[in-house]
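> Sequence first, predicted coordinates after that:
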Amino acid sequence: MENPVRDITNVIRQLTQGPPEIQSWAIDRYFTSDATFVHPFCRVWGKAGGRDGIKIIFQWYKIMSPEISLDVNSIAYDKEHLRLYVNISQVFSIWLVPFYRAPVTLTTVLDLTRDPGDGRPLPDANAQRYYIAKQEDLYQTSEFIKFVVPWGGSSLVMLWQTLATLFCLVGAYGYCAIARVLTLVFFPFSREGEPFGNMIKVGN
């Protein structure tokens, strides 16, 4: 890529929506030979041949969901650290599960480098070119569960999140109440001899 912000949308579409030969070509062109790939369900370590492992994952992804609807919502570029943040909405349909379509949102974090790592000549200062050294796909729990629990999975996650929030509220208020009671019992007076409840006054 010569301009990461401008080019990344087209790269993502080639990787996810292009035919197999375009997909393979795009991985060879844009990824380093030792690229890393991190996903909630799989990982390719950043070793020699990592790019070949990424090819296999994208091929299987294409087999499982031949037709993918995808929109790039936003792109942020950390130029200092050569890192792209891409927020994506996509509709994932698995041919093994008829009539099921999973609309999911994720943020893809791409670490870039100017070294392709496979002997290709480095671009000169006037012809900058960037390669993907690491791709990490970040899904909320309520999103990635749609891949494994087609119906009702997101509702279960939201129910769990609600219960966990209630537990936090009860725990926090309960702890504060117990702490206050214990403080009043064991330290009823301040150093000045005032009752503990009057020790701190608003405005003083």
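Noted; the coordinates are in hand. Residues are numbered from 1 along each chain as shown.

> use CA for all of it now, contacts and neighbours both
Fine.

> Do a quick rundown of the strands in this protein.
With DSSP state E as the criterion, the chain has strands at 31-39, 42-44, 68-78, 83-92, 102-113, 131-139.

> Buried deepest among those strands, which one?
Relative to the other members of the strands of the chain, strand 31-39 carries the highest mean neighbour count by mean count of other C-alpha atoms under 10 Å, namely a mean of 22.

> returning to what we had before: take the strands of the chain and lay them out in a markdown table including distance to Ala179.
Putting the strands of the chain into a markdown table (distance: least, C-alpha to C-alpha, whole Å) gives the following:
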| stretch | distance to Ala179 |
| --- | --- |
| strand 31-39 | 43 |
| strand 42-44 | 45 |
| strand 68-78 | 45 |
| strand 83-92 | 43 |
| strand 102-113 | 41 |
| strand 131-139 | 38 |
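
> for comparison:
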Amino acid sequence: MDNPKLQIPPIIHALTEGSPALQHQTLDTYFTPDASFSHPLCAVPSFSHLHVPFIGDINSRWVLWMVYRWYKILSPRIVLEVDCSEFNPESALLFLRIRQIFSLFLLPFYAPTVHLTTVLTLVPAPAESEFTGLAKRKYLIQRQEDFYQSNEVVKFFWPGGTKVVSLFRWIATVVCIFGAVVLAPVTWVEQWWFERVEGRKGGRLGPGKEADGWGYAGKRLVNGEGRGLEG
């Protein structure tokens, strides 16, 4: 890929909606041989060469191909859309917001829409330009990480599970409120500490000055340069 942001949607579609041969070709073209994969329900560690009896030498990219093949077996019909893609060239990270309709073959009438965020770690790979013969910077995918909210990941295997998980999340929110109210004195002590101790370290307190509550931690929030939030 020489333009990851524009080229990644067709690659994702080929991996999720394409034939086994197209999946294999896509992985060989755009993934490194030692590519790794992380998913709440599956993981592929990075390795280059491993000899397996009756199969031969394999690498982690081959294992990732098996994962995508099994993914297609579980859901023969997948409808996927890449809603957003952003590439950070400094960190070589490509961020994707994806939604997909996953149709589990064991439950033919159950086809939930699942939302996820995918982070791809890219590495530069030199490629000879067909027209100039000069080296041209391209990117390969070295790692794929799929992130799901808890109420999204249960959609893969638990019809109605979203309501149960959402209930537990709301209960956790109530617990947060209860704990914050009951243990309010802890917050008061923490605030006092920032105003009286950390504030003095940051040089904010002195004769005729009042603590603003930000203290030293507040200074570090702006670009890590030690400037106050007020600019």
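Looks like it arrived, so ask away. None of these values were measured; they are calculated from a predicted model.

> Got a TM-score for the two of them?
Comparing the two superposed chains by TM-score structural alignment, normalised by the length of structure 1, the resulting TM-score equals 0.81, with 175 aligned residues with a C-alpha RMSD of 1.9 Å.

> what's the closest of the strands of structure 1 to Gly50 of structure 1?
Closest approach to Gly50 of structure 1 among the strands of structure 1 (C-alpha to C-alpha): strand 31-39, 4.6 Å.

> hang on, the earlier thing: of the strands of structure 1, which is nearest Ile178 of structure 1?
Going by C-alpha to C-alpha, the one of these nearest Ile178 of structure 1 is strand 131-139, 38.0 Å.

> and the closest one with strand 31-39, angle?
Our comparison of strand 131-139 of structure 1 with strand 31-39, counting by axes from the mean of the first three to the mean of the last three C-alpha atoms, to 10 degrees, yields an angle of 10 degrees.

> So what touches stretch 58-74 of structure 1?
Contacts of stretch 58-74 of structure 1 with the rest of the structure, by C-alpha atoms under 8 Å, 6 or more residues apart in numbering, involve 9, 13, 15-17, 20, 23, 86-96.

> List the contacts of the closest residue to Thr108 of structure 1 other than its chain neighbours.
Setting aside the residues directly before and after it, Thr108 of structure 1 is nearest to Asp137 in space (C-alpha to C-alpha, 6 or more residues apart in numbering), at 4.5 Å. Taking C-alpha under 8 Å, 6+ apart as the criterion, Asp137 of structure 1 is in contact with Val38, His39, Pro40, Leu106, Thr107, Thr108, Val109.

> ok, now Leu122 of structure 2?
Applying C-alpha under 8 Å, 6+ apart, one finds that Leu122 of structure 2 lies in contact with Ala92, Leu93, Leu94, Tyr139, Leu140, Ile141, Gln142, Arg143.

> need those in a markdown table with distance to Lys219 of structure 2, can you?
Conversion of the contacts of Leu122 of structure 2 to a markdown table gives the following (distance: C-alpha to C-alpha, whole Å):
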| residue | distance to Lys219 of structure 2 |
| --- | --- |
| Ala92 | 29 |
| Leu93 | 28 |
| Leu94 | 30 |
| Tyr139 | 37 |
| Leu140 | 39 |
| Ile141 | 37 |
| Gln142 | 36 |
| Arg143 | 35 |
